[in-house]
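Novice: build me a model from this:
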Amino acid sequence: MHAMQYELTLPADYDMDIVRSRVARVGHLLDDWEGLGLKAYLLRDRGVHGSPVNQYAPFYLWNTVEGMNSFLWGGPFQGLADDFGRPAVHQWTGLSYDEGGAAGSPAAVAVRRRLPVPAAAELGEVMADAVRETGRLAAEDGVVAAAAAVDTRRWEVVHFSLWEHDTPKAEGDVFQVLHVSAPGRGALPRGRQW
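Specialist: Predicted coordinates for the structure are as follows:
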């Protein structure tokens, strides 16, 4: 599994309904994308859930590198880059994925928490802690799915969770979920991924 996210931070007075309309118009294009586990179309409105910014920041869990690359090099990503400029794309290697008790429900919000891996930390312990946190999140009431991944260039762990209600029991940046494309969600490997 590979995790990926890019962020488009928009002006404070930007009409976020433009982004909502865009997702309503094109969100279905990835509903059957080969190699995609799931894509959560995420939005933050300045002042909502404590967000300091207006931001469009979709989050992906990929089953295959080929699917991710075909999206980036010849797929809908080019249209986004043409319309908004080319954002930096964060990529993380998968550590764990679990379905929550609300797995069959639509997601209302997502929570993303990025944490640095301390320089003196025992790597195996940090990654095992991330796996345990995924399981803990998945066991919370209202969780649709939870995942953890690591960027070994920047030594950063990301925790990601989808919630069926808008009062998540997780720390981090809270995003509204506009749409979820999940053609390969059932194929995402469960639990620890090493």
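
Novice: switch to C-alpha atoms for all contacts and neighbour counts from now on
Specialist: Will do.

Novice: longest helix in the chain, please.
Specialist: Ordering each helix of the chain by length in residues (DSSP state H) puts helix 123-139 first.

Novice: what packs against it?
Specialist: In this structure, helix 123-139 packs against strand 89-99, strand 143-151, strand 156-163, strand 191-192, with contacts taken as 3 or more CA pairs under 8 Å, 6 or more residues apart in numbering; DSSP states H and E.

Novice: chain center to it: distance?
Specialist: 17 Å (CA atoms, centre = their mean, to the nearest Å).

Novice: identify each buried residue in that helix, please.
Specialist: Met127, Ala130, Val131, Arg132, Glu133, Thr134, Gly135, Leu137, Ala138, Ala139 (16 or more other CA atoms under 10 Å).

Novice: who touches it?
Specialist: 95-101, 117, 143-148, 157, 159, 161, 170, 191-192 (CA atoms under 8 Å, 6 or more residues apart in numbering).

Novice: please give the structure of this sequence too, so both can be compared:
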Amino acid sequence: MIAMQYNFTLPADYDMDIVRQRIASKGHMLDNFPGLAFKAYLHASKSSELTASSQNVYAPFYLWNDNDGMNNFLCGDGFKAVSHAFGWPAVKQWSVWHSHVDAQVRGAKFATRQVSTIAPYTALGALREHEIETAKKFSQQDGVLAMLVAFDANEWTMVRFTLWRDVAAAKTAMQFAGSLADVQAYEVGHVSAPGH
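Specialist: Modelled structure (predicted):
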């Protein structure tokens, strides 16, 4: 599996209702996209107390079952349309160590993402084992609708991504992340997933 995200940083005075309306009108178009485990349509606003973001961003996050699905999307009309609307983004990718996706994932209203650096010469096997075990336990907490941990061996980063039923449930993220200082929070406008 592959985790993928791109981020559009928008002007400080950008009307984020444009992003919300775009998600509302186009979000359903990927609901049954082949190879897609889920796509979370994420946004964060400077004016929102929920996300406490330093910038206005539109930052969709994907979990792909395989390369073919991801490549078909990136080479298709969907990515072409979003890049023409918001600009040509860098597309980050992580190899997934563990993922959990609840049957109710489409009900997610909030998301958290933590990206951390993997230090040189880290014992990767031990790190992977620890992260998988921690993620399995964390996935069982009330309100977690999807959770994954993945790594990028090019930039040596690790991502922990969680979709939450609501903001109240997301407060438990502190138990997993240790600190919210390096956690980006997002509102979820829509979740595309197979069979829905």
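
Novice: follow-up on the earlier one: got JSON lines for the buried residues of helix 123-139 of structure 1, with distance to Val53 of structure 1 too?
Specialist: Listed next are the buried residues of helix 123-139 of structure 1 as JSON lines, based on distance: CA to CA, whole Å:
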{"residue": "Met127", "distance to Val53 of structure 1": "30"}
{"residue": "Ala130", "distance to Val53 of structure 1": "27"}
{"residue": "Val131", "distance to Val53 of structure 1": "30"}
{"residue": "Arg132", "distance to Val53 of structure 1": "31"}
{"residue": "Glu133", "distance to Val53 of structure 1": "27"}
{"residue": "Thr134", "distance to Val53 of structure 1": "27"}
{"residue": "Gly135", "distance to Val53 of structure 1": "30"}
{"residue": "Leu137", "distance to Val53 of structure 1": "26"}
{"residue": "Ala138", "distance to Val53 of structure 1": "28"}
{"residue": "Ala139", "distance to Val53 of structure 1": "30"}
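
Novice: all strands of structure 2, in order?
Specialist: Taking DSSP state E as the test, the strands found in structure 2 are 2-6, 8-10, 36-44, 56-58, 61-64, 91-101, 110-117, 144-152, 157-164, 183-192.

Novice: can you tell me the mean distance of the second one from structure 1 after alignment?
Specialist: Same thing as strand 8-10 of structure 2. Taking mean CA distance after the TM-score superposition for structure 1, the mean distance separating strand 8-10 of structure 2 from the aligned residues in structure 1 is 0.5 Å.

Novice: which secondary structure elements does that strand contact?
Specialist: Using 3+ CA pairs under 8 Å, 6+ apart as the contact test, the elements touching strand 8-10 of structure 2 are strand 56-58.

Novice: next one: the third one
Specialist: The criterion is 3+ CA pairs under 8 Å, 6+ apart, and the helices and strands that strand 36-44 of structure 2 contacts are strand 56-58, strand 61-64, strand 183-192.

Novice: how about the nearest residue to Ala150 of structure 2, chain neighbours excluded?
Specialist: Among residues not flanking Ala150 of structure 2 along the chain, Val96 sits closest, at 4.0 Å (CA to CA, 6 or more residues apart in numbering).

Novice: and the one you found, what's its match in structure 1?
Specialist: Using TM-score structural alignment, the partner of Val96 of structure 2 in structure 1 is Gly94.

Novice: distance from the centroid: which residue in structure 1 tops it?
Specialist: Distance from the C-alpha centroid of structure 1 peaks at Ala120, with 27.8 Å (CA atoms, centre = their mean).

Novice: turn the helices and strands packed on strand 36-44 of structure 2 into JSON lines, columns for mean neighbour count and distance to Gly76 of structure 2.
Specialist: Below are those laid out as JSON lines (neighbours: other CA atoms under 10 Å; distance: least, CA to CA, whole Å):
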{"stretch": "strand 56-58", "mean neighbour count": "22", "distance to Gly76 of structure 2": "20"}
{"stretch": "strand 61-64", "mean neighbour count": "22", "distance to Gly76 of structure 2": "15"}
{"stretch": "strand 183-192", "mean neighbour count": "23", "distance to Gly76 of structure 2": "17"}
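
Novice: okay, these in a markdown table with distance to Arg22 of structure 2 next?
Specialist: Output for those, formatted as a markdown table (distance: least, CA to CA, whole Å):
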| stretch | distance to Arg22 of structure 2 |
| --- | --- |
| strand 56-58 | 11 |
| strand 61-64 | 16 |
| strand 183-192 | 10 |
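
Novice: what's the closest of those strands to Gly107 of structure 2?
Specialist: strand 183-192 (7.6 Å; CA to CA).

Novice: what separation do you get for Pro118 of structure 1 and Gly94 of structure 1?
Specialist: The gap separating Pro118 of structure 1 from Gly94 of structure 1 is 19 Å, by CA to CA, to the nearest Å.
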